[in-house]
Structures are given as structure tokens and as C-alpha cells.
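Q: Sequence and computational prediction follow.
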Amino acid sequence: MSDFDSDFEPARLLDPPPFPADRVAGLADRLARLIGASGDVLLVQAEAVVALEAVAASLGRPGVKAINIVTSPYGVWFGRWLRRAGASVVEIRAEAARPVSARAVAATLDAHPDAQLLAVVHAESASGIRNPLETILSLARERGVLTVVDAVASLGGHPFAADALGADVVVAGPQKALAGPAGISAVAVDSRAWAEIDRPDAPATSTLSLVDQKRLWLDAGRGALPGTPSPLELWALAAALDRVEAEGIDRIIDRHAEAAAAARDGLQALGLTPWAGPAEASHLVTAFAAPADVDAAFLLERLKAIDAEFSLGVGAGADRLIRLNHTGRRADPQVVHTMISALATALRR
């Protein structure tokens, strides 16, 4: 049995036409507009976790002190990558599967006035929470601290404008709210960040080297592609951006907000409590803890038999939560209604 739908022809994926360099530059510029960044945008031919590791490898080095906010496994990984690059890392660990408090960030910044870098995830699909990004970046900007924002889950699901927020480095992935391919990601870098990245001892000749891309692509006028990129991923990204621009990013954000509100209302109608309140919830997934008298694993098994997009949360504290996925094309109140109906049926059983 084929894993493909009967109407799909896998052979269509073979022998794709090349994707020219000028169109790659155009994709970067289109992503820059969505991110709200006036600086450079690099495309990384890999899922966004590789782009995040490249940022850590390119900014981390001996003598750098970084404040790393941990609200999911992704924050844990970013701290490890910074340490591996030689940086000194101070971690702010939020309560399990909860957002970090602005008070904790301010206190840590005040306790470490020599910190040069702060890293934070905007929205966490792992648990369905959202960190207070605007306040965090404002606190860092007041102190002249360089900032790295993981906006992989939030771009397209929440309002985001890198320049206005004061984010120096932003990592984005089109596979979430933008409903694009997972095998390519973007890194927006402003001039302040380049001053720290483009240095004589920067990692080079490496997949994790941002300075390689700067020298081989940006500094060369974006005329020739460095390496051998995958045309399939580039064509898929172009198609996704066409669809995003046709709908409009503001409408996409509104659609995610509407789906999240419908999910919260539906859970509450069933007597369940959403894990995160509206002020601290991600618009991409809505999570809840199964009632004490319900076997969560058994409930999830029944739910997944109806819709595979039900899943457990990821990471400490989130692994006991059940998530409703309303990301990307699923950000539709009708999809949410169907999931809530499935949940009601499973709970009755």
C-alpha cells in the first residue's frame, strides 16, 4: 500500500526545475517583510532547529555571557549550544510548561549587567503558552543587550515585527502558521548582530556558520547560490508565500486567534480548563490537562483514532497535557468544532 493519496503522483516530485538565485533573493525579501525586519534574511536549507543551532554557534564564544530563557526543550537546547560554543550561560527557568515572568527577566538582567545576549522563544507549541515578548525585548533593549527570538511557531500566528520590537536575530520556520515546507527556515539578522557574528574567529566552512552565508551570498551580491540548495523546498516556500500574500498576513493572524478562542470556549463548554489563559496562550495549539478521573493515555488514543492532530505536550510539565492543533491551514473554527466534538464523544465513552 502506498502512503500517498491515490490521486497523488510521486513522480511529479522528480526532476524539478532549478530555482534561480534572483528568486531566492526574492524569497528572502518576502520573508523579511513578514518578519518586519529591515536587515538581512538568510535562508537555511534545513528545519528551523538547525537554524537555531547555527545562531547559537555563530554568536556564542568564550567571553560572551548570555541570558537564556527556558520555557520548553527548545530553550534547553539553545543553552547547550551556546555553552558548546564557549559562552557563559545564565538560565531563567520558568515554572514547568508556563510562560516566564517579566519580573524574573528584569531581576536577572539587573543581577548580570555584563550580559551581552538574551534568547527567548516567543510562542511554545510544546505547551501552548506564549512568553511576554514585548516586555522582555524592551527590558533587554534598555540595557543594550543583543536579543535572539525563536519565532518559529509565532510568525503568522501572532503579530510580529522584528524592528519595532527591537529583536536583533529572529529565527522563523514556514511550516507552522504559514503552512509551508518544513525543510527550509529563515534567520533575520540586523547590523548589531552582524557586528558580533562577522569576526575573524567566527565558525566557517560549516553548516552552522552564518558568516559563511554572509560572505558567500550577501557580500557577493546574492548573485550565485552558495552550495546546492533543494529546489523542491524553494518552490514549496514560494508557493506558500504566494498563498500567504493572497490571504494577507493580518487575516492569517486573525484566523489563528479565532481558532484559539474557539478551542478555549469549546474546552470550557465541556467543563475542561485550558492550560493557558487568553493573555498567555499561543494561538497555534490549545492544551488542557485531562480530568483526574480520566486516563489521559486512553483518552488520547481514542482522540487520535478520530484526528491524528491531537497529541501530548512536549517537555517537563507539558507531557501530561493534551494539545489541540489549530496551526496553519487548520486555523479554522470549523476544524476546532470538529475536534471539540471528538473530545466530547471520547469523554462520554
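A: Noted; the coordinates are in hand.
Q: C-alpha from now on. contacts and neighbour counts both.
A: Noted.
Q: what's around residue 269, how many residues?
A: Residues lying near residue 269 (other CA atoms under 10 Å) number 12.
Q: Next, the buried residues of stretch 315-324.
A: 315, 318-324 (16 or more other CA atoms under 10 Å).
Q: From residue 270, how far off is residue 283?
A: Distance, residue 283 to residue 270, using CA to CA, to the nearest Å: 20 Å.
Q: Comparison target, given below:
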Amino acid sequence: MNHSTEVFTLSAGPTMATHRTLAALGQPIMYHYDPVFLETFGRTQRKAAEVFKTKNDMLLMQGEAIVALEGAARSLTKPGMKVLNLVQGVFGKGMGYWLESFGAELHEIEVAYNDAVSPEAVEKYLQENPGIGLITMVHSETPSGTLTDCAAIGPIAKRYGALTLVDAVSSIGGLEFETDEWQLDIVVTGAQKCLAGPPGIGMVSVSPAAWEQIESNPNSPRASYVSLLDWKEKWLEGGAFPFTPSVSDVHGLESVLDQVLEEGLDNAIVRHTNAASATRAGAQAMGLELWAASESIAANCVTSVRVPGDLEHLDIRAHVRAKYGVMLSSGQGAGNLMRLAHMGPSANAMYPIVGLTALGQGLRDLGAQVDLGAGIEAAMSVIAQNN
């Protein structure tokens, strides 16, 4: 195995960091109660809220975003509570396991992992099953590259009196996301996907209605690494930390938030959209089939394609990494598919060409019939039109 650092990381996260981000991560370690760091932490929190497009409370929780997701789910779920979980991929399914372990009466709408749960299906389920108190969903299912229509589902949930918990780990910073406009109660993201920051910190926005539910829930974790209430009482209300935060991760997070805000969120979304369009055009012209049932539900942070013939995704990933120095993502439980990510810095002009070339030639090496030239030409045509 070549352990050289000269690898194109076009995986579905963690993603490549810019030199500016790496420099921020390399700042001297500070005491977390140094006034300079306290100011930095508060400033970073406000910038995160700006990226979420929310006036709700914002928490910066240590650990990969899965920690914040577990904390949010545990905090909201009362024993016997009816929870509707939307499942269209690996992470949605995993949320259901959590909810059951927290004592929820679990209800699920599940579709094939190349499809998406529709707002109409959600409304119909709520009509037929009164008393649902919480709806959980994944905005962008990274393993399968599909998108949930949170913009439509959020208001539906409100009409039926249900809170919402959204896993937006792989979407915020690269896909359109409007926390307040979409009436979402708790939203969680990480720094390591479209924002291209360190994987050790998560961000959580919490609405007043969600806090009311959490504070009345006897199951809400306290004195715990995953406790939202600890962060509310210690930091939001007291200006102290429930435990020592990673100073370096906060510096890195502030840097990536600065970068996306300086670029402009709308511009970042267009950049990710253009990269996705080029990648999909190239993959299809190459003769590959998109994994998503339709492009309307394909997330613009990652392009998923079906593996042709009798090849296996893990073999392809290993071959492309070893021979061409390009790190792609495989299906991660969603199916026999390959994923070309376009997140953060990799959602730029020529990175889709690198990914498509490495994947296409790798498939040819392993015996698949693909038209690599047609794929690159199609992708370049889209790139030329958009630049």
C-alpha cells in the first residue's frame, strides 16, 4: 500500500481541506478559558448559525457529527413516544435502531435505497397514524447519494404537531438548506463534508419547541458526552463548558465557516451543483448507470453509480487507490455502487475529471466495458459551459 500523502481524496468525507484550513488547525493550543478562545468559540457559534440560516440556538459539540445526532435523538425521545423515521438509506436505518433503544414506538416509511420518501407519503402516514410526536430524516443520504425533500416535509410536520430531527451532515455548506424557512426543529451537521473541515466537531441547531420537549423528557441525557442540556445550561446560559472542547477543531471549524461565508452560500451551492452536473454527465456518457432512481432526488454532494457486470465495489475502490492514487468511496452498505464525491474544494472545475478518469480506467483495468473518452468529453463540455 502506498501511504504517500500525494493522494486525490475524492471520497464522501472526510474531504480534502484547504491550506487555509490546515493552517488554522495548526494554531497553538490554547487554554479553553483563555478570553481569546472564549471569544473565538462564541464567534464560531454565530457563524455556524449563519450557515444554517437559523435564529435558533446553536451548539458546537465535540466529536464526529454522529455524537451530536445520537445526543439529539436521545434528548427528544420520550418512552413510548410515537416517532416516524424516514428510511431511504443506511443512516436513516441506523436512526431507527437508536430510536427503538431509547424507548420510542417506532414507525417507519422505508423505500429502496436508490429512492426517496416523498412528502405525500409522509402526509398520508400522518393522516392515518395520529399522535406522531417526532419525525426523523436524513437530508442527504451519503452512502446512496439521495436527497430528502426537507423543505416540504418540515411544514407538513408542523401542521400535524410533530417535531423534526434532520441529519444534514453531508449537505450543509454545499446544498440548499433553510433551517428556519423549512420549520425544522433540530438540525445536525458535521464539519468534514461540504465544509471540508475537521471530522471531530459537530454543529446542532435547536428550536424553542425542541428545547421544551428535551427539558420535559426524563430520558434526556445529563452529565453525558452526548447531552444537549449540559451544553445549554453550561455554555448557552452560563458561559462555561461541560468539558474541554478541542481548541484545534474549533479553529479549523471557524476557518471553513469563514471560507464558505466569504464565497457566499449561494455561490457554494452553485459550485457543488455544477460539479455534480459534470460528474453525472461524464458517468452516463461513459456508459455507467446512476444509482439514484431519478436525478431529481440525487444529492449534489456525491454522485453514485452502479457497479457494472460482476465487479465488486470494494475491489474497484482498492484498485483505483493503489494504482492511480485516487481515493473514491464505495457503497458503505447501500449496495454495490461507487461514489464520486464533489464536496468542498473537490467541487471545483477539474476534480470531477480526475475522479471520472480514475474510476473509468480502473473499471477498464478490471474488465468492464466503459467509454472513457466519451465520459471525459461530456464532463468537460459541462465544465466549459459553467465556467
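A: Yep, that arrived. Computed from a prediction, not measured in an experiment: that's the story for all the values here.
Q: tm score of chain vs chain?
A: Once superposed, the chains reach a TM-score of 0.91 (TM-score structural alignment, normalised by the length of structure 1), with 343 aligned residues with a CA RMSD of 2.5 Å.
Q: ok so, going back, could you list which of the buried residues of stretch 315-324 of structure 1 belong to strands?
A: 321-324 (DSSP state E).
Q: my read: residue 187 of structure 2 touches residue 206, true?
A: Yes: here residue 187 of structure 2 reaches residue 206: they are 7.1 Å apart, a contact under CA atoms under 8 Å.
Q: Comparing the two, which shows the higher neighbour count?
A: residue 187 (27 against 23).
Q: Next up, the contacts around the more buried one.
A: 165-168, 179, 204-206 (CA atoms under 8 Å, 6 or more residues apart in numbering).
Q: which residue lines up with residue 225 of structure 2 in structure 1?
A: With TM-score structural alignment as the criterion, residue 225 of structure 2 lines up with residue 207 in structure 1.
Q: For its match, which non-adjacent residue is closest in space?
A: residue 54 (7.4 Å; CA to CA, 6 or more residues apart in numbering).
Q: Provide the aligned range in structure 2 for the helix or strand hosting the one you found.
A: Applying DSSP states H and E as the criterion places residue 54 of structure 1 in helix 48-59. Under TM-score structural alignment, helix 48-59 of structure 1 corresponds to residues 65-76 of structure 2.
Q: who's in contact with that stretch?
A: Contacts of stretch 65-76 of structure 2 (CA under 8 Å, 6+ apart): 61, 98-99, 102, 165, 167, 169, 186, 188-190, 199-204, 210, 213-214, 217, 219-221, 226-228.
Q: ditto for stretch 223-232 of structure 1
A: Contacts of stretch 223-232 of structure 1 (CA under 8 Å, 6+ apart): 13, 16-19, 21-22, 45, 213, 216-217.
Q: List buried residues within these.
A: Buried among these by 16+ other CA under 10 Å: 19, 45, 213, 216-217.
Q: Format these as TSV; extra columns: secondary structure and distance to residue 30 of structure 1.
A: Output for these, formatted as TSV (DSSP: H, G, I helix; E, B strand; the rest coil; distance: CA to CA, whole Å):
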residue	secondary structure	distance to residue 30 of structure 1
19	coil	16
45	coil	17
213	helix	18
216	helix	21
217	helix	17
